[in-house]
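[1] would you be able to build a 3D model of this:
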Amino acid sequence: MPDEITETVVDSRITIRNLLHGEGSPFELAEDARKGLTSTPKTMQPKYLYDRHGSDLFEKITEQEEYYQTSTELEILRRIAPLIMDRVRPTALIEFGSGSASKTKTLLDEMRRAGRLEGYGMLDVSESALLAAADALVERYPRLQVVCEIADFEQPQPLPFPGKRRLLVFLGSTIGNFEVEDAKAFLRGPAERMHDDDAFLIGFDLIKDVETIERAYNDAAGVTEAFNKNLLTVLNRELGADFDLSAFDHRAFYNEPESRIEMHLVSRRPQRVTLIDLDLTIEFVAGESLRTELSHKYTRRSVEQLLEAGNLTLDMWETDPDGKFALGLARRR
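    Okay, the predicted model is just below:
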């Protein structure tokens, strides 16, 4: 948890809290890049895909025909939002990795209809995304109090609105981007800070036929490929690297034993890359890959086991008719 929180009141309804401190990139990009690019195999954390351009590309990914996750999750959310409100009766909504907060408007609308909409907290690393979302939300909900926490939500953070009954949300199956042990550790953070009457709504992409899963990460329009290669653009810009984007191929495949999609950038030829800011030169052989993202897929049983390890218990489980996606409502154990 940060030793110091910088708080700025934008107006009477929007408060910004900066929980990111220290020198250089808030993500400690240089340190992570040195570690990941010199490891075997080479890896980078998926959060570095999401600069402003990467976030825009991801929004386009969610609009692709092959990418079933967003539309399916929204369908479930619209169907069960009234049930969640009756079950939890929240007065504040707290979202991890909120971005544009597009899907949670379904929940906020339901809270407003129930006369219980008081607060909305967003935890995200992008200050610009938080401010844009906050401005849109206070215009849509004039009485809403918004707290934006600029934070790496992978680390334990204080939760806004401690005096209210809260519904925490982590949608999009973003939980699947963690390594299994890291996912457990992440869940323990909110679990330790939740009250007995709080609840945690989490999206889970379910195990299904391999073709459907792989198509979602290999769209015909090439948006996911551009999103994946944007990582190299980030490294070039932020660390003085000289990655040639045309020298790498996008590859995304389902690792069945691990129940996860893996996204890689595969070197098309032997090459040497220099990162000036790190005083580092790395080499790729032809066919060598840089792993950029994981996306785990789940069954109800594996979700129950994950929640249990995160000091949570499953209170409600809803899927779409085809069993592609699920929303799980969890409580602290």
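[2] from here on, contacts and neighbour counts on C-alpha atoms
    Fine.
[3] so which residues of the chain form helices?
    Secondary structure of the chain by DSSP state H: the helices cover 29-37, 52-61, 68-88, 105-113, 127-140, 180-193, 210-215, 223-239, 300-309.
[4] next, format the ones you listed as JSON lines and append mean neighbour count and distance to S246.
    Putting the helices of the chain into JSON lines (neighbours: other CA atoms under 10 Å; distance: least, CA to CA, whole Å) gives the following:
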{"stretch": "helix 29-37", "mean neighbour count": "16", "distance to S246": "19"}
{"stretch": "helix 52-61", "mean neighbour count": "17", "distance to S246": "18"}
{"stretch": "helix 68-88", "mean neighbour count": "17", "distance to S246": "28"}
{"stretch": "helix 105-113", "mean neighbour count": "18", "distance to S246": "39"}
{"stretch": "helix 127-140", "mean neighbour count": "17", "distance to S246": "29"}
{"stretch": "helix 180-193", "mean neighbour count": "18", "distance to S246": "32"}
{"stretch": "helix 210-215", "mean neighbour count": "16", "distance to S246": "22"}
{"stretch": "helix 223-239", "mean neighbour count": "20", "distance to S246": "9"}
{"stretch": "helix 300-309", "mean neighbour count": "16", "distance to S246": "39"}
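[5] adding distance to Q271, write these out as TSV.
    Listed next are the helices of the chain as TSV, based on distance: least, CA to CA, whole Å:
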stretch	distance to Q271
helix 29-37	14
helix 52-61	25
helix 68-88	36
helix 105-113	47
helix 127-140	36
helix 180-193	32
helix 210-215	28
helix 223-239	14
helix 300-309	40
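[6] quick one, which of these is nearest to F161?
    Proximity to F161 (CA to CA) singles out helix 180-193 among the helices of the chain, at 11.3 Å.
[7] this one as well, want them side by side:
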Amino acid sequence: MRLTIEHRLPADHFTRALREDAATALTERPRILPPKWFYDEHGSVLFDRITRLPEYYLTRAELMILRAHADEIAEATGAHTLVELGSGSSRKTRLLLDALTAAGTLKLYAPVDVSDTALDDAAETLCRDYPDLRVSGTVTDFETDLPLPGASPRLIAFLGSTIGNLDTEQRAAFLARVRAGLTGEGDALLLGADLVKEPATMIRAYDDDQGVTAAFNKNVLRMLNRELDADFDPGAFDHKAVWNAEEERMEMRLRARVSHTVHVPALDLATDFTRGEDLRTEISTKFRRDPLTEELTRAGLATTHWWTDPQNRFALLLATPS
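    Below is the predicted model:
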């Protein structure tokens, strides 16, 4: 069969994980909810709109780099298998698929995503559009389960600067897992990373004039209401995009406009928000070249190529086991 999808998450995975994350966010300080909960059906639609906004340079910059260097990536790797982590719609991946197909090396595309709907839709479309390509998808959470199927050389693509959503310890653990999986001859990692730049540009990317990002941020409250029978009032919170200069990262927060109590029957708890208190919903670390390549080095990965867009806003790097 040219298309296979393996489901590796237990049936209660989302319910159990959401309850654990929500309980932590609502009972501990500081209040932190992982960004993976943004992406319900409506959140995914909103994020797609965000990637097309004039303020959101990240997607355009990464596409620019891929268009300019996909053939070079294909030549450098000669990949037989392309594994994409957090594949989503696989829109950007087509540039890599085209280049590897043209080079005559690609045999298998292996998308990995926590959303079975997004993965199923993308896999079926790619099978139709690439009639000689085998697609083997895996529905799992790559932060804890990292499947790397297929024959070497394998190219592991982690695009979109999703690496920035992980804090320092999480990045170290993730890169160590990637390195442990790169066991075949010629295996490599292709990593997308947003770069440090003037704060005003970054803040605008996370707080657009149309309010799409604000709606995306507040949608997580509606998801909690729906899934946990909570009574969050999205109007009681303001969307905040904050540049944390010390950590060199953007932070998305929901800030309580007034003091109030939120009830979450599914967790059998009630929690008080004071006026001005934040619920942090995302971090997005921005990188500098030397510290990032040093992180890779500590994980046993040597950076062999570094590409940026003409404005030096975003980077793609290629790394191999050292």
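[8] just give the TM-score of the two.
    The TM-score (TM-score structural alignment, normalised by the length of structure 2) is 0.97; 321 aligned residues with a CA RMSD of 1.1 Å.
[9] re earlier: and P321 of structure 1, which of the helices of structure 1 is closest to it?
    Of all those, helix 68-88 comes closest under CA to CA, at 9.4 Å.
[10] that closest one maps to which residues in structure 2?
    Taken onto structure 2 by TM-score structural alignment, helix 68-88 of structure 1 occupies residues 57-77 there.
[11] what about the matching stretch, distance to the chain center?
    On the basis of CA atoms, centre = their mean, to the nearest Å, stretch 57-77 of structure 2 sits 17 Å off its chain's mean C-alpha point.
[12] and the contacts of it?
    The contact list for stretch 57-77 of structure 2 (CA atoms under 8 Å, 6 or more residues apart in numbering) reads 51-52, 92, 95-96, 99-100, 103, 153, 155, 160, 186-188, 192, 194, 205, 307-309, 313-316.
[13] please apply the same query to stretch 151-167 of structure 1.
    Taking CA under 8 Å, 6+ apart as the rule, stretch 151-167 of structure 1 contacts 1-2, 18-20, 27, 88-94, 96-97, 119, 121, 123-125, 147, 186, 189-190, 193, 195, 197-201.
[14] got the end-to-end distance for that stretch?
    Stretch 151-167 of structure 1 has an end-to-end distance of 19 Å (CA to CA, to the nearest Å).
[15] just to revisit the earlier point, and the contacts of stretch 151-167 of structure 1, which of them are in strands?
    18, 92-94, 96, 119, 121, 123-124, 147, 199-201 (DSSP state E).
[16] and the most centrally placed residue in structure 1, how far is that from F153 of structure 1?
    Central residue of structure 1 (CA atoms, centre = their mean): T174, 4.2 Å from the mean position. T174 of structure 1 is 12 Å from F153 of structure 1, where distance means CA to CA.
[17] count of neighbours near the aligned partner of K286 of structure 2 in structure 1?
    In structure 1, the residue paired with K286 of structure 2 is K297, using TM-score structural alignment. K297 of structure 1 has 25 neighbouring residues, counting by other CA atoms under 10 Å.
[18] with D113 of structure 2 instead?
    So D113 of structure 2, with other CA under 10 Å, has 22 neighbours.
[19] from L126 of structure 2, how far off is the counterpart of Q145 of structure 1 in structure 2?
    Under the alignment (TM-score structural alignment), Q145 of structure 1 pairs with R134 in structure 2. Look at R134 of structure 2 and L126 of structure 2: by CA to CA, they are 9 Å apart.
[20] A230 of structure 2 too?
    39 Å.
[21] likewise for G186 of structure 2?
    In terms of CA to CA, G186 of structure 2 sits 25 Å off from L126 of structure 2.
[22] next one: R222 of structure 2
    For R222 of structure 2, the distance to L126 of structure 2 - CA to CA - is 32 Å.
[23] kindly report the same for A157 of structure 2.
    Taken as CA to CA, the span from A157 of structure 2 to L126 of structure 2 is 17 Å.
[24] could you do L228 of structure 2 as well?
    35 Å.
[25] can you check E41 of structure 2 too?
    In terms of CA to CA, E41 of structure 2 sits 21 Å off from L126 of structure 2.
[26] what is the neighbour count of S246 of structure 1?
    What S246 of structure 1 shows, counting by other CA under 10 Å, is a neighbour count of 9.
[27] trace E251 of structure 2 over to structure 1, please.
    So E251 of structure 2 corresponds to E262, using TM-score structural alignment.
[28] Y298 of structure 1 and I261 of structure 1, how far apart?
    11 Å.
[29] overlap in contacts, these two.
    Common neighbours of Y298 of structure 1 and I261 (CA under 8 Å, 6+ apart) do not exist.
[30] where does stretch 117-132 of structure 1 end up in structure 2?
    Under TM-score structural alignment, the match for stretch 117-132 of structure 1 is residues 106-121.
[31] got the contact list for that stretch?
    Counting by CA under 8 Å, 6+ apart, residues outside stretch 106-121 of structure 2 touching it are 5, 7, 78-89, 97, 100, 123, 133-142, 147, 149-150.
[32] run a quick neighbour tally on K164 of structure 1.
    16.
[33] what residue of structure 2 matches up with it?
    K164 of structure 1 maps onto S152 in structure 2, by TM-score structural alignment.
[34] same question for Y50 of structure 1.
    Checking with TM-score structural alignment, Y50 of structure 1 has Y39 as its match.
[35] do V9 of structure 1 as well
    Aligned partner of V9 of structure 1 by TM-score structural alignment: none.
[36] contact partners for V9 of structure 1?
    Contacts of V9 of structure 1 (CA under 8 Å, 6+ apart): 15-16.
[37] check the gap between it and V146 of structure 1 for me.
    V9 of structure 1 is 10 Å from V146 of structure 1, by CA to CA.
[38] could you tell me which residues touch both of the two?
    T15.
[39] what does stretch 221-239 of structure 2 correspond to over in structure 1?
    Taking TM-score structural alignment, stretch 221-239 of structure 2 hits residues 232-250 over in structure 1.
[40] what comes into contact with that stretch?
    Under CA under 8 Å, 6+ apart, the answer for stretch 232-250 of structure 1 is 30, 48-49, 51, 225, 228-229, 263-269, 273-278.
[41] tell me the buried residues within these.
    The neighbour count (16 or more other CA atoms under 10 Å) marks 30, 48-49, 51, 225, 228-229, 263-268, 274-275 as buried among the contacts of stretch 232-250 of structure 1.
[42] show me what contacts the spatially closest residue to E7 of structure 1 that is not a sequence neighbour?
    Nearest residue to E7 of structure 1, sequence neighbours excluded (CA to CA, 6 or more residues apart in numbering): R17, at 4.4 Å. Neighbour list for R17 of structure 1: 5-8, 147-150 [criterion: CA under 8 Å, 6+ apart].
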